[in-house]
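In: The following comprises the amino acid sequence and a computationally predicted model.
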Amino acid sequence: MRMTVIGTGYLGAVHAACMADIGHEVLGVDVDVEKIRALTEGRPPFFEPGLDEVLTRALASKRLRFTTSLEEAARFGEVHFVCVGTPQRADSGAADMRHVDSVVDGLAARLEDSCLIVGKSTVPVGTTARLTARLATARDVELAWNPEFLREGFAVEDTLRPDRIVVGVTSARADRTLREVYAPMLAARIPYLSTDPATAELVKVSANSFLATKISFINAMAEICDAAGADVVTLADALGHDSRIGRRFLRAGLGFGGGCLPKDIRAFAARAEELGVGDALSFLGGVDAVNLRQRRRTVDVARELAGGCLTGRRIAVLGATFKPNSDDVRDSPALAVAAAVHGEGAEVRVHDPEGIHNARLAHPELRYESEPAVACAGADVVLHLTEWDSYRELDPDKMARVVRSPRLLDARNNLDAALWRSAGWTVRALGRSAPALAAAAL
């Protein structure tokens, strides 16, 4: 099948490469000339494990190419996937729909043959109905919604072997077309849910809101544990044994960030207000507040470890991206903490395995190092802020020899606290008071 993927950012680049890899003819489209050049040369414009291999295979097969021409795309595609961003608006929590609207308007003015437009962007409920009216001038064109569920760091796997495929359609023809698009996945018995567009639009924002709520819940419990002298890790383990709750997303720490969860829960709440049911999602304001408070709590603990004042202290920061296995620093809790510590007068040195370039663009005032030991040299406090596997492999004895003072804040609850303490480190972790950490080491 001939398809276009309009927007070659994180979602679009992965979708285009993977769709070509499973046998479709794909044309990727973007207004960014440099991005199109990089993709054409087989260079992903961001770090994502496995994407370079899939992109190389797809280009070599001649089933994938890229262009900046929407006119060419309109002539080429039987199916057009809309994968452009829906960032938070500058003046509110609502989603900025200008990019999606522009793509649909651009296609409507250029389409000549029957086709299916499929939205994959995360949008407010009611978007399909609103945009269908904008397609009134286009002959025999349908609009469907097929939300993405990609996790950064696992995007290729999530595209080729997703947990489920959800499509929102208004005709049997559209459903048949999407079943053909995803035929290899259906052959592998991946669940396929065909529903109305409004329900499909709600699935993604509902899933993200639930995950954000679960993360903020355990972080709220971490704050209680700190006050009560309890251990949030053991608490989460105990909760996770309840099959109704489960252990996933119950790791207390610095909280969530990135380009999806924060803006999606705000946009969902804003849309509920527009629909007149804002009270139904009022709890999301609390979820957001708990998440942001984790950043302030982390700075507070860092200040305590530094002796009550950060001014003039050298602080090492391990991790800049919002999560491991990514170079994405959008709304990164790690960078927010690093910047806040710097704002209190500390000398901050940051290391990250993949995110230094993007971090430097976002926060040029910070100092960046290519090796963890160099970032930690002479440090008064070490802050572990992104849970890269490589940080678990650090030798606490060796690290103790390069710092000025062996004091560690594990804001992700991902390091072996007992191992670090045995090497002479003072270790703090959110939700794990000193008595709780001592008990955990027994």
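Out: Cool, the structure landed.

In: CA atoms for contacts and neighbours, from now on please.
Out: OK.

In: List the buried residues for the longest helix anywhere in the chain?
Out: Identified as the longest helix of the chain according to DSSP state H is helix 197-228. Buried residues in helix 197-228, counted by 16 or more other Cα atoms under 10 Å: 197-205, 208-223, 225-226.

In: Walking through the protein, point out its strands one by one.
Out: 2-6, 25-29, 64-67, 79-82, 115-119, 141-145, 165-168, 192-195, 314-318, 347-351, 367-368, 381-384, 407-410, 426-429 (DSSP state E).

In: can you map out the helices along the stretch 301-442 of the chain?
Out: Taking DSSP state H, counting those that start in this stretch, the helices of the stretch 301-442 of the chain run over residues 333-343, 356-362, 372-376, 389-392, 396-400, 417-422, 434-440.

In: Take the ones you listed and lay them out in a markdown table including mean neighbour count.
Out: Shown next, in a markdown table, are the helices of the stretch 301-442 of the chain (neighbours: other Cα atoms under 10 Å):
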| stretch | mean neighbour count |
| --- | --- |
| helix 333-343 | 23 |
| helix 356-362 | 16 |
| helix 372-376 | 23 |
| helix 389-392 | 13 |
| helix 396-400 | 17 |
| helix 417-422 | 17 |
| helix 434-440 | 15 |
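
In: re earlier: tell me what the longest helix of the chain is packed against?
Out: The helices and strands touching helix 197-228, judged by 3 or more Cα pairs under 8 Å, 6 or more residues apart in numbering; DSSP states H and E, are helix 127-134, strand 141-145, strand 165-168, helix 232-240, helix 261-274, helix 283-305.

In: I'd like these as a markdown table, with distance to Val26 and mean neighbour count appended.
Out: Output for these, formatted as a markdown table (distance: least, Cα to Cα, whole Å; neighbours: other Cα atoms under 10 Å):
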| stretch | distance to Val26 | mean neighbour count |
| --- | --- | --- |
| helix 127-134 | 23 | 15 |
| strand 141-145 | 19 | 23 |
| strand 165-168 | 20 | 24 |
| helix 232-240 | 42 | 18 |
| helix 261-274 | 28 | 21 |
| helix 283-305 | 38 | 19 |
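
In: In a markdown table, list those along with distance to Trp420.
Out: What follows is the helices and strands packed on helix 197-228, written out as a markdown table (distance: least, Cα to Cα, whole Å):
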| stretch | distance to Trp420 |
| --- | --- |
| helix 127-134 | 51 |
| strand 141-145 | 49 |
| strand 165-168 | 44 |
| helix 232-240 | 17 |
| helix 261-274 | 32 |
| helix 283-305 | 15 |
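
In: CSV please, covering the strands of the chain and showing distance to Leu305.
Out: Below are the strands of the chain laid out as CSV (distance: least, Cα to Cα, whole Å):
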stretch, distance to Leu305
strand 2-6, 49
strand 25-29, 50
strand 64-67, 51
strand 79-82, 48
strand 115-119, 48
strand 141-145, 50
strand 165-168, 47
strand 192-195, 51
strand 314-318, 10
strand 347-351, 15
strand 367-368, 21
strand 381-384, 7
strand 407-410, 7
strand 426-429, 8
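
In: try this one side by side with the last:
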Amino acid sequence: MQISVIGCGYLGAVHAAAMASIGHDVVGIDVDQRKIDTLSQGKAPFFEPGLQEILTAGIESGKLRFTTDMAEAQGSKVHFVGVGTPQQKDGYAADLTYVNAAVEGLLPYLSEGDLVAGKSTVPVGTAADLAEKVTPTGATLVWNPEFLREGWAVQDTIDPDRLVAGVPAGAEGERAADILREIYYPSIDKGTPFIVTDYATAELVKVSANAFLATKISFINAMAEIAEVTGADVTQLAEAIGHDARIGNQFLKAGIGFGGGCLPKDIRAFSARAEELGRGESVAFLREMDEINMRRRERAVQLVVEALDGQVFEKKITVLGAAFKPHSDDIRDSPALDVAVRLHGLGAKVTVTDPAAIENAQRVHPQLGYVQDRDEALTGADAVIVVTEWDEYRRQLSPEHAASLTAGTIVVDGRNCLDAAAWRAAGWTYYGMGRP
């Protein structure tokens, strides 16, 4: 099928390349000429495992191309809209400027029977408003939310755990759902659930899923706060309650909290939208979740200060990680960088290292020191703090090797990802999050 993808950022670039990889003819469209030039050369503009391979294959096969000309969308049967919905600068609500502009720009090139499929994360009610613009062209609007995990985005697009389609009522909606089934046939044929809903439900599926995940993460971090004043071990607590099938052990890992370009801004936008709907009290707990999340970053900094007996000024501190999570170079709302910046603000000589995110981090926080090589970053450090659980730190760095490089033997495990017993046995003073 001929497909256009409007917006070639993280979501759009992955979606365009993935759709080409399963056989569709895809044109990706974006206003950023530099981004389009990079993609047209078959180069991934950001780090995402597997993207470079399918991007190169799509360009070479002729199934995938990129342009800044919206007119190139004409002739496509389905138009996916995957532009960003950042948090507004003056509040918590989502900024729909890019979504509205993308749809407005697409309208002149729509034909009777076309499908406009929204993938961006938007406040509930947005699809109904956009449908009023799309319907007069003879096209149909559907809402097809994405559920990508950074680091697994290619897999989650090609082989998702579920597909959701918010469609209008009646025959028009049934036809639209059938077209999406055709697009996603390889996944559906393998048994991926395809759930057809109304617009509002489809919009709420994404934000409610993110809100639930944020709640689970924040809950265990709240338990870490209690553990720290009682002498309990939150990692053992999480293991014990995780065996309960009603709870499960996923996302029950205490640390410095969540970050990235989606979860924090999505739960804030959800709270803001609930307030607009007069139901702010229904999700009031999300504000507390946000506060818990931010407190854990400060707690990690406190542990470093306490470990150094309050003498942080001029101390060399190595920060292992800059990306908000492993297998990504995304530094948006990164807890890792937040911790590094706070330590720098206390007068520490901070050295940050990361396998993929140094360039992005350096551009946003040039005041910090950066070293690409892990061992070079560790050399001479008075203290080490792990803030992104890359395998290079949690699996491939032995405490004995680390001790041979550093000046001090203090390690703060901001992700509770190290073997505490092994590090202590090697002579390190180990501090975890919510651990004795």
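Out: Received, thanks. Source: prediction; values computed, not measured.

In: what's the burial count for Gly308 of structure 1?
Out: Counted with other Cα atoms under 10 Å, the neighbours of Gly308 of structure 1 add up to 11.

In: distance of it from Arg314 of structure 1?
Out: Using Cα to Cα, to the nearest Å, Gly308 of structure 1 is found at 14 Å from Arg314 of structure 1.

In: now swap in Thr68 of structure 1 and tell me
Out: Distance check for Thr68 of structure 1 against Arg314 of structure 1: by Cα to Cα, it reads 47 Å.

In: Also Val329 of structure 1?
Out: Val329 of structure 1 sits 22 Å away from Arg314 of structure 1, going by Cα to Cα.

In: re earlier: the longest helix of structure 1 aligns to what range in structure 2?
Out: Here helix 197-228 of structure 1 aligns to structure 2 at residues 199-230, judged by TM-score structural alignment.

In: Could you verify my assumption that Gly260 of structure 2 touches Ser328?
Out: No: in this structure Gly260 of structure 2 lies outside contact range of Ser328 using Cα atoms under 8 Å: 9.9 Å.

In: If you count surrounding residues, which of the two has more?
Out: Higher neighbour count among Gly260 of structure 2 and Ser328: Ser328, with 21 against 18, using other Cα under 10 Å.

In: Show the contacting residues for that one.
Out: For Ser328 of structure 2, the contacting residues are 47-49, 150-151, 356-357, by Cα atoms under 8 Å, 6 or more residues apart in numbering.

In: want to throw those residues into TSV with distance to Leu378 of structure 2?
Out: Below are those laid out as TSV (distance: Cα to Cα, whole Å):
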residue	distance to Leu378 of structure 2
Phe47	24
Glu48	26
Pro49	26
Glu150	27
Gly151	26
Ala356	17
Ala357	17
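
In: Skipping adjacent residues, who's closest to Leu320 of structure 2 in space?
Out: Of all residues not flanking Leu320 of structure 2 in the chain, Val386 sits nearest, at 4.8 Å (Cα to Cα, 6 or more residues apart in numbering).

In: what residue of structure 1 takes the place of that neighbour?
Out: By TM-score structural alignment, Val386 of structure 2 lines up with His384.

In: pretty sure its match contacts Ala417?
Out: No: judged on Cα under 8 Å, His384 of structure 1 makes no contact with Ala417 at a distance of 11.8 Å.

In: and the most centrally placed residue in structure 1, what is it in contact with?
Out: Among the residues of structure 1, the one closest to the centroid is Gly258, at 4.5 Å (Cα atoms, centre = their mean). Shown in contact with Gly258 of structure 1 (Cα under 8 Å, 6+ apart): 322-323, 328-332.

In: can you do 10 Å?
Out: Applying Cα atoms under 10 Å, 6 or more residues apart in numbering, we find Gly258 of structure 1 in contact with 152, 321-323, 328-333.

In: Let's have those in JSON lines, adding distance to Arg271 of structure 1.
Out: Below are the contacts of Gly258 of structure 1 laid out as JSON lines (distance: Cα to Cα, whole Å):
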{"residue": "Glu152", "distance to Arg271 of structure 1": "25"}
{"residue": "Thr321", "distance to Arg271 of structure 1": "29"}
{"residue": "Phe322", "distance to Arg271 of structure 1": "26"}
{"residue": "Lys323", "distance to Arg271 of structure 1": "27"}
{"residue": "Asp328", "distance to Arg271 of structure 1": "26"}
{"residue": "Val329", "distance to Arg271 of structure 1": "26"}
{"residue": "Arg330", "distance to Arg271 of structure 1": "23"}
{"residue": "Asp331", "distance to Arg271 of structure 1": "21"}
{"residue": "Ser332", "distance to Arg271 of structure 1": "24"}
{"residue": "Pro333", "distance to Arg271 of structure 1": "25"}
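
In: if we go to structure 2, which of those are intact?
Out: Mapping these onto structure 2 (both residues aligned by TM-score structural alignment, their matches' Cα atoms under 10 Å) leaves 152, 321-323, 328-333 still in contact.

In: which one among these gets closest to His80 of structure 1?
Out: Glu152 (23.2 Å; Cα to Cα).

In: Please name the spatially closest residue to that closest one (chain neighbours excluded).
Out: Sequence neighbours aside, Ser326 is the residue nearest to Glu152 of structure 1 in space, at 6.3 Å (criterion: Cα to Cα, 6+ apart).

In: Could you measure from that neighbour over to Gly345 of structure 1?
Out: For Ser326 of structure 1, the distance to Gly345 of structure 1 - Cα to Cα - is 29 Å.

In: Could you find the counterpart of the residue nearest to Glu152 of structure 1 in structure 2?
Out: Using TM-score structural alignment, the equivalent of Ser326 of structure 1 in structure 2 is Ser328.

In: before we move on, what about Gly312 of structure 1?
Out: In structure 2, Gly312 of structure 1 lines up with Glu314, judged by TM-score structural alignment.

In: Next up, the contacts around that match.
Out: Contacts of Glu314 of structure 2 by Cα under 10 Å, 6+ apart are 344, 346-350, 382.

In: try it again with 8 Å
Out: Glu314 of structure 2 makes contact with 347-349 under the criterion Cα under 8 Å, 6+ apart.

In: And for Gln372 of structure 2?
Out: Contact analysis of Gln372 of structure 2 by Cα under 8 Å, 6+ apart lists 353-355, 358.
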